[in-house]
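In: Predicted model and sequence follow; I will ask about them next.
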Amino acid sequence: MVEEGALLWEPSPEVIGNAKITRFAEWLGRPEHDYDALWRWSVESPEEFWPAVWDYFSVVGDRGDGPVVSGTMPGAKWFGGAALNYAANALRGDSGRLAVIARDETGGRRTLTYGELAEEVARVRAGLVRHGVTRGDRVAAYLPNTPEALVAFLATASLGAIWSSCSPDFGASSVVDRFTQITPKVLIAVDRYRYNGREFDRSDVVADIAARLPGLAATVVVGAESWEELRSRPAPLDFEPVPFDHPLWVVYSSGTTGLPKPIVHGHGGIVLEHLKALSFHQDLGEQDVFFWYTTTGWMMWNFLVGGLLVGATVVLYDGSAAHPRTDALWRLAAEEGVTYFGTGAPYIIASMREGVRPSGLDRLRGVGSTGSPLPPEGFAWLYEVLPKVQLGSFSGGTDVCTGFVGAVPLLPIRAGVISCRCLGALVESFDPDGKPLIGEVGELVVTRPMPSMPVMFWNDPDGTRYEESYFAEYPGVWRHGDWIKILPDGGCVIYGRSDSTLNRGGVRMGTSEFYRVVERFPAVADSLVIDTGQLGQEGRLLLYVTMAEGEALTDALVRELKNALRTELSPRHVPNEIIEVPGIPRTLSGKKLEVPVRKILLGTPVEKAANTGAMANPEVLKHFVP
């Protein structure tokens, strides 16, 4: 066992002196290298901090003369009167510098300079215009992590149109549940993809998705004639100036009921947040080669392509993290001279368990970990095999497309501890009564607005769904749904989700999406799905079913259920085990008790995990005790 808090790394005077956050502090006239003082200023004086970020990075656009921030959460408004465009800021790198390295499982490699990337964006932009795409229209993508996805996104953004993407391992129902909410004008897709050494034909799925999207004007298939036609004509590259909060993209985060939440982020909020996070916390700039293992269906793809904002070279990888062996990503990083390597915590744990010894990583300065908490053992293993890197364990979410808490080059790294609360993020730990806690586990809350908080949910005109999602528990305070302990010195420990949202391989999905598939089977009367993952380990996905009268859970039905979940949701969401139980625990009002059952499975006594007095059928809980 590795002791939580054990010191593993300290920044040298050279690291501190060369850090980009140090240069920012000096530019501000704060050369004392006191991170806590800088953080407190950033959260107590947002009307000074965020304009300083804009000016320091010379953001392309007009800052306007309106207030930096007006109003409170929910509904705070930023930079009234400002006009800018994300793509204009992402494509301002020197034309001859390398912008993109794209790799796949087969060893295939493509590159684009900033100039070549801009030329491709201009071509696809012109093609979208020919399909009638204008400012405010939606472009949906069913694409792997390839240059075509990046090009199409930047082309969409340059028009002031709105991007949304899913990866091609998502089943048709999951995609349709997302894209029908935003009624895209154009769908860009692939008809096949490769993963873990196998090729998957998606032509029927793409046809099904397209047929179920009302108002779709065109379907473009990458690798086919329609894509070549889309990008066939050279054109000048222009950028539509849009207001600070104009929608940039729609990403999806699922709760426990209803359709996935269509979260809308604005151009300005994402530009400022990603400039701040990537430069000051991950210390990235023009000399860096930035990699994060992700798909287009996870917000880390949006974060990865943000590397262009700071002038880095971004590495796009299409394929399995462990094909043909567990060390695949480490070898990729060595071959491409990656300076910052990002992945999910489960990959670090898998590498540790498999005895992987990364080598050839001479340029590597930083390793990022997210998706789930990294346990102290994961921290310790990384410093055993890569003793000189800075490990940045980050925690945030799709909801803000960034980290609330993370690392910074000015602070040491300790086992199992996230170094700090990020600049501009007033994160606190609340008890059930809304009182701040220090040194105790509580709800992760944010008590002041951030620019990258959603500008809205799509199809939520009065903001009711948005408010219910984050502000129902503590009015005026963002409740994120994670357990956090804030230490007296500002370090943080995340203990996983405090709600029942599933997180498999970095892809969050609501339990309601499971139930729509499972309970479609006539033999299944009721069901409950539980993700036991915690502390950096993905854990087991368990599906409990109550059978209809006269029905039994046969091997054939288990196969059918798993196949349906694989096809309609994703391979990540196939249960490890399907278990028959006599009843699904529910409250008196009929709500399934997902969180209490998860606690029981993780060892909490029944009497502490659930309020049996508020249950309709407390007698069934005993069937979930491990």
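Out: Nice, I can see it.

In: from here on, contacts and neighbour counts on C-alpha atoms
Out: Noted.

In: outside of the longest helix seen in the chain, which residues touch it?
Out: Counting residues, the longest helix found in the chain (DSSP state H) is helix 114-130. Residues outside helix 114-130 that contact it (Cα atoms under 8 Å, 6 or more residues apart in numbering) are 91-100, 151-152, 154-156, 158-159, 229-238.

In: now, which of those lie within helices?
Out: Among these, the ones falling in helices (DSSP H) are 151-152, 154-156, 158, 229-230.

In: Redo these as TSV? Include distance to residue 425.
Out: TSV is the format used below for the ones in helices among the contacts of helix 114-130 (distance: Cα to Cα, whole Å):
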residue	distance to residue 425
151	31
152	31
154	27
155	31
156	29
158	29
229	45
230	41
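
In: just those now: which is nearest residue 141?
Out: Among the ones in helices among the contacts of helix 114-130, residue 152 lies closest to residue 141 (Cα to Cα), at 8.5 Å.

In: Below is structure B, check it against A:
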Amino acid sequence: MADTPDVLWVPAADQAGPMAEFAAWAHERHGVDTSDYAALHAWSVSDLDAFWAAAAEFLGMRFSTPPTATLGSREMPGAEWFPGATLNYAEHALTPGPGREDADIALLYAREDGLERTVTHAELRDAVGRARAGLVRAGVGKGDRVVALAPNCTETLVAFLAAASLGAIWSSCSPDFGIRAVHDRFAQIEPMVLVAVDGYVYGGKCYDIRPNVTALQAQLPTLRQTVLVPYLDEDATLDDTTPWAEFTAGHAPLAFEPVPFDHPLWVLYSSGTTGLPKGIVHGHGGIVLEHMKALRLQMELGPGERFFWFTTTGWMMWNLLIGGLLVGSTIVLFDGNPGYPDLGTLWKLAERHRVTYFGVSAPYVQSSLKAGLRPRDQFDLSAIRAIGSTGSPLSEEGFRWIGDAVGGSIQICSVSGGTDVCAAFVGSSPTVPVWLGEISCAALGADVVAYDEAGKELLDEVGELVITKPTPSMPVMFWNDPDGTRLREAYFEDYPGVWRHGDWVRRTPRGSYVIYGRSDSTLNRGGVRMGTADFYSVVEGFEQIVDSLVIDTTELGAKEEGALLCFLVLAPGASLEEVEPLLRKALRSELSPRHVPDRFVVVEAVPRTLSGKKCEVPVKKILAGVAPDKAVSRGALQNPDALDPFLALAPGGS
């Protein structure tokens, strides 16, 4: 395809660190070729048993009962990892060791209104022991469910670790979720204890959610206890709740319940754009091993590092962020609006707390770029060695902006994965260069390739992103899916025995990857397929465009090519008459004449899921005449009213 893109970052010639140490150790112990990352990765996917056993040993997995094998069964779905082993996530996160001694800082917490807190490991262990005792008094034990309607704060982390220490199953929602969205998630798993805040702060405003908590109590009949965290007001009360201070009043020593490797750790959820969100269940062992591999090797986090990623408790990146404790890093928790009072907020946080690994979303990078920010000129960001980006493909302009406006020596770690595996299967390595617009490599142990429709592997061509071999953090099950039917339909229906993720990807001869967007919302014009990410990078590069949504109706089953529609959210003062000719010219020259929309339509907002994804597929279904309630669940949307213009355009709409 295209020529080799510019190299924006290269590893030091004498690069040393955990990845290099692991490569040398694997060569010495296993006699495998680890001369470069490509060779190490090839071994990691060709000999799953040897690689994952080596990773578990090198990374210091704590087995209460040792496994009888590495991989009992390798069939997908249904792979059986480390049969016979028992362990506990919380034990890995809380046991004293490098970076986790009593005086070491476990977490730095900051809220948008200036509230901050520093918590040492001694304090964290004490708090978890107290919360654990509260859960025991409530009757919580192994397999019971504990849920939280709470932000990215200390108490949420404490409650999770306490639940995990007991072998209870955790699930969380961000407090800005609506009642129906929370109910649709939590009701499925029948929780015993709900931990909730009295409210939250966002964009300079305080929101009291106690009425939501009361409503949820009435809708969740399995609740035995609701614990109220006074997050906005230290004197906050609510009927039929237990104050957090009372719940954690009793001191108790920490203990860790050994559970099987695949014992459920937490339940995450699919976007829920159609029907109820699917409850995606991950196991203790798979998450511990996958997160330690990702954090320690791919990201080289460990003692002395400060790890930040902007996230809420309703996104899987929260689960990865708190995993920093597994490798002895200090985790930096931020709660609030990343753009309040301005887009410098997170960069200021990075300066104040000397963040070394700074993670955000691609849209945040794009917003900073469009706002003309040059953080390196305003803040001391010398501690940052790597910037992580996920959530959507990072544009070439975003790559260049980081190098120019943030720091030329910073490694740009664009990564892609999903809630489904609670991990990134393509990302970065400290031993692999960063090429403009590309994700550097596949993660160790992840056999990521592109398939055509017949299941033939493609190189340097766009195809379906598939994973051909099992990885430990793939779901152990979907909740309420006893025979695994929904799990198979979600990932294994198109290519039996192979995980189809639902993204378009191109694997380059360099071993890097380019993600083009969801394969079920691809623009297919005259046989030329293109991901929506390419389209958005052009359209949203205009300062007159705040947001956009592109829909190719051809994929809805029409015998002839359907219309290509582009919906635009305009910046204040901008007009469609002014910007449309410019858009058409840019799309024609930068994409292709086939990808110039038949029609541009101005809307007030683009419908997005609670996790921030554009609702491309649901809107396509609505425009094809699918009943709205079958196309999308309004409770799964950030902005349900944003659907109205699309309903009006649907067959029979008004």
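Out: In hand now; what should we look at? These numbers come from a predicted model, not from an experiment.

In: before we move on, back to that, check the ones in helices among the contacts of helix 114-130 of the first structure and tell me the two furthest apart.
Out: Put simply, by Cα to Cα the two of these set farthest apart are 158 and 229, 19.3 Å from each other.

In: Compare the two (neighbour count), which wins?
Out: Legend: neighbour count by other Cα atoms under 10 Å for residue 158 of the first structure and residue 229, higher for residue 158 (25 against 13).

In: That one reaches residue 239, doesn't it?
Out: Yes - using Cα atoms under 8 Å, residue 158 of the first structure is in contact with residue 239, at 4.7 Å.

In: Need the residues touching each of these two.
Out: Common contact partners of residue 158 of the first structure and residue 239 (Cα under 8 Å, 6+ apart): 85, 87-88.

In: Residue 312 of the first structure matches what in the second structure?
Out: With TM-score structural alignment defining the correspondence, residue 312 of the first structure maps onto residue 329 in the second structure.

In: isn't that match right up against residue 106?
Out: Yes - Residue 329 of the second structure lies in contact with residue 106 (Cα under 8 Å); the separation is 7.3 Å.

In: if I look at the nearest residue to residue 259 of the first structure once chain neighbours are set aside, how far off is residue 171 of the first structure?
Out: Spatial nearest neighbour of residue 259 of the first structure, excluding adjacent residues (Cα to Cα, 6 or more residues apart in numbering): residue 177 at 6.4 Å. In this structure, residue 177 of the first structure and residue 171 of the first structure are 10 Å apart, going by Cα to Cα, to the nearest Å.

In: residues in the second structure matched by stretch 164-173 of the first structure, start to end?
Out: Using TM-score structural alignment, stretch 164-173 of the first structure pairs with 171-180 in the second structure.

In: who touches that stretch?
Out: For stretch 171-180 of the second structure, the surrounding residues in contact (Cα under 8 Å, 6+ apart) are 145-151, 182, 186, 197, 199-200, 209, 212, 215-216, 266-268, 312-314, 610, 635, 638.

In: Same question for stretch 514-531 of the second structure.
Out: With contacts defined as Cα under 8 Å, 6+ apart, stretch 514-531 of the second structure is touched by 392-393, 437-439, 464, 502-508, 532-534, 551-552, 554-555, 561, 594-595, 616-617.

In: Go through it and flag the buried ones.
Out: Neighbour counts over stretch 514-531 of the second structure (16 or more other Cα atoms under 10 Å) mark 514-519, 521-525, 529-531 as buried.

In: Please indicate which of the ones in helices among the contacts of helix 114-130 of the first structure are buried?
Out: Among those, those scoring as buried are 151-152, 154-156, 158, 230 (criterion: 16+ other Cα under 10 Å).

In: Adding distance to residue 555 of the first structure, write those residues out as a markdown table.
Out: Formatted as a markdown table, these follow (distance: Cα to Cα, whole Å):
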| residue | distance to residue 555 of the first structure |
| --- | --- |
| 151 | 46 |
| 152 | 44 |
| 154 | 47 |
| 155 | 49 |
| 156 | 47 |
| 158 | 52 |
| 230 | 48 |
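
In: ok so, going back, for the ones in helices among the contacts of helix 114-130 of the first structure, which one is nearest residue 438 of the first structure?
Out: residue 154 (42.5 Å).

In: Return the residue of the second structure aligned against that closest one.
Out: So, by TM-score structural alignment, residue 154 of the first structure is matched to residue 161.

In: Next one: that match relative to residue 583 of the second structure, how far apart?
Out: Separation of residue 161 of the second structure from residue 583 of the second structure (Cα to Cα): 50 Å.

In: what's the distance between the residue nearest to residue 621 of the second structure when sequence neighbours are not counted and residue 617 of the second structure?
Out: Ranked by Cα to Cα, 6+ apart and with sequence neighbours excluded, the top spatial neighbour of residue 621 of the second structure is residue 631, at 5.9 Å. Separation of residue 631 of the second structure from residue 617 of the second structure (Cα to Cα) stands at 8 Å.

In: what's the answer for residue 315 of the second structure, then?
Out: Counting by Cα to Cα, the gap from residue 315 of the second structure to residue 617 of the second structure is 20 Å.

In: do residue 21 of the second structure as well
Out: Distance of residue 21 of the second structure to residue 617 of the second structure, given as Cα to Cα: 44 Å.

In: Looking only at neighbour counts, state which of those two leads.
Out: Shown here are residue 21 of the second structure and residue 617; by other Cα under 10 Å, residue 617 has more neighbours (20 against 13).

In: how about the more buried one, secondary structure?
Out: Of the three states, residue 617 of the second structure takes helix under DSSP: H, G, I helix; E, B strand; the rest coil.

In: Can you tell me how far the nearest residue in space to it that is not next to it in sequence is from residue 502 of the second structure?
Out: Once flanking residues are discounted, residue 617 of the second structure sits nearest to residue 521: 6.0 Å by Cα to Cα, 6+ apart. Using Cα to Cα, residue 521 of the second structure is found at 9 Å from residue 502 of the second structure.

In: what's the answer for residue 465 of the second structure, then?
Out: Using Cα to Cα, residue 465 of the second structure is found at 7 Å from residue 502 of the second structure.

In: higher neighbour count, the two?
Out: Under the criterion of other Cα under 10 Å, the comparison of residue 465 of the second structure against residue 502 puts residue 465 first, with 23 against 16.

In: Could you pull up the residues touching the corresponding residue of the first structure for that one?
Out: Applying TM-score structural alignment, one finds that residue 465 of the second structure aligns to residue 444 in the first structure. Residues in contact with residue 444 of the first structure, defined by Cα under 8 Å, 6+ apart, are 427-430, 479-484.

In: Please report how far the equivalent of residue 139 of the second structure over in the first structure lies from residue 161 of the first structure.
Out: Alignment note: residue 139 of the second structure maps to residue 132 in the first structure; criterion TM-score structural alignment. Taking Cα to Cα as the measure, residue 132 of the first structure falls 11 Å from residue 161 of the first structure.
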